[in-house]
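1. got a sequence here, can you build the structure:
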Amino acid sequence: MPQLVYSTWGGIHLLAAVLSLLLGTAVLALPKRGLRHRQMGYAYVGGLGVMLTTSFAIYRQYNGFGIFHVAAILSAATLLAGMLPVWRKRPTHNWLQLHYSFMYLSVLELYVALVAEVLVRVPGLDFWEVAGASSAVVLLPGAVLFSRLRRQWEPSAGLAQRSV
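-> This next block holds a predicted model:
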């Protein structure tokens, strides 16, 4: 049976990933208002930041920079795109929807990474099979759920543009 963790960096990465999955899921599931949302949201951002940073210390898969490092860069860009509207309150007319949309995508990307991490350990699957399967398993149902949740996040649903 293969090892789950091969280094200290890998252990930190795994713990940060699990924490981020739990916090990200909770932030999406719980009400989007108040101190608890902010605290859990910033804990998610911090946990994901640690996970993304430590990913660059893990080279076992490709013996160097690989496709998962590219995914970490894209995930960091999604996270930043979700937080910039909160920090700047711009664009003024839809910063809140941008925040929710990109943060939702950030959590979805984390689940895609989880499924990919599991599938990459299955013998005989190549990268494109892993990428396709993990994306299909997470992104398709995630897009359907997003279209339903998005209606709740719009100002017409009672969520005013205010400080989150």
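2. from here on, just use CA atoms for contacts and neighbour counts.
-> Fine.
3. which of the three states applies to Phe65?
-> coil (DSSP: H, G, I helix; E, B strand; the rest coil).
4. ok, it - how many residues close by?
-> Residues within reach of Phe65, counting by other CA atoms under 10 Å, total 14.
5. now show me the structure for the sequence below, then we'll compare the two:
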Amino acid sequence: MIHSTIGLIHTVFAVLAMIFGGIVLLKIKGDKTHKVLGYIYVVCMLGLNGTAFAIYNFGGFSLFHGFALVSLAALMGGMIPILKKSKGWFKAHFFSMNWSVVGLYCAFWAETGTRLLQGQHFWWVVALASFGTAMVGMVLINRKAKKIFG
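-> Have a look, this model is predicted:
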């Protein structure tokens, strides 16, 4: 299923990002553990996005890898405000990073569907799994945001 070294590296970054992103979402925010694991997540996501662009340059680009640009925008939308400590940085960081992780899990379904499914049901299964993941993510993010921001 993995056809190249860059594909293997891409997969390793994806799995690590899913693990660390999930842990960061579940842990207490703002402590040292959150920061360390959060930076590991960011590095994994940068590697994941970088390898997605590299796959494009080697001719393996698909529609799904176009979402690497969206992923990178969410990641930067969460990190730039916190690094600059700009006004409203916490809210921007909260929403962007949460959606970055949700997007990663949606991408998991798309990639899994690409690898395992073929034929007429592929698009429906991928769309429903990704939509369902995004909806669950939205509910959880909004619930947590209501507690934090009122």
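6. okay, helices next: where are they in structure 2?
-> For structure 2, applying DSSP state H gives helices covering 5-26, 32-57, 63-84, 89-116, 122-149.
7. from the chain's centroid, how far away is the second one?
-> On the basis of CA atoms, centre = their mean, to the nearest Å, helix 32-57 of structure 2 sits 9 Å off its chain's mean C-alpha point.
8. I'd like the helices of structure 2 laid out as TSV, including mean neighbour count.
-> Rendered in TSV, the data for the helices of structure 2 read as follows (neighbours: other CA atoms under 10 Å):
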stretch	mean neighbour count
helix 5-26	18
helix 32-57	18
helix 63-84	17
helix 89-116	19
helix 122-149	14
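9. residues contacting Leu72 of structure 2?
-> Met45, Leu46, Asn49 (CA atoms under 8 Å, 6 or more residues apart in numbering).
10. 10 Å - rerun?
-> Shown in contact with Leu72 of structure 2 (CA atoms under 10 Å, 6 or more residues apart in numbering): Val42, Met45, Leu46, Leu48, Asn49, Gly50, Gly78, Ser100.
11. next: Lys35 of structure 2.
-> Val24, Lys29, Tyr41.
12. could you dump these to CSV with distance to Phe108 of structure 2?
-> What follows is the contacts of Lys35 of structure 2, written out as CSV (distance: CA to CA, whole Å):
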residue, distance to Phe108 of structure 2
Val24, 18
Lys29, 25
Tyr41, 16
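13. so what's the most centrally placed residue in structure 2 closest to, chain neighbours aside?
-> Centroid check for structure 2 by CA atoms, centre = their mean gives Leu104 as the closest residue, at 2.7 Å. Distances taken as CA to CA, 6 or more residues apart in numbering put Met18 closest to Leu104 of structure 2, at 7.0 Å, once the chain neighbours are dropped.
14. thinking again about what came up before, which two among the contacts of Leu72 of structure 2 are spaced furthest apart?
-> Across these, the longest distance by CA to CA is 17.7 Å; it joins Gly50 and Gly78.
15. quote the end-to-end distance of stretch 24-43 of structure 1.
-> Counting by CA to CA, to the nearest Å, you get 9 Å between the two ends of stretch 24-43 of structure 1.
16. now do stretch 85-99 of structure 1
-> With CA to CA as the measure, stretch 85-99 of structure 1 spans 6 Å from end to end.
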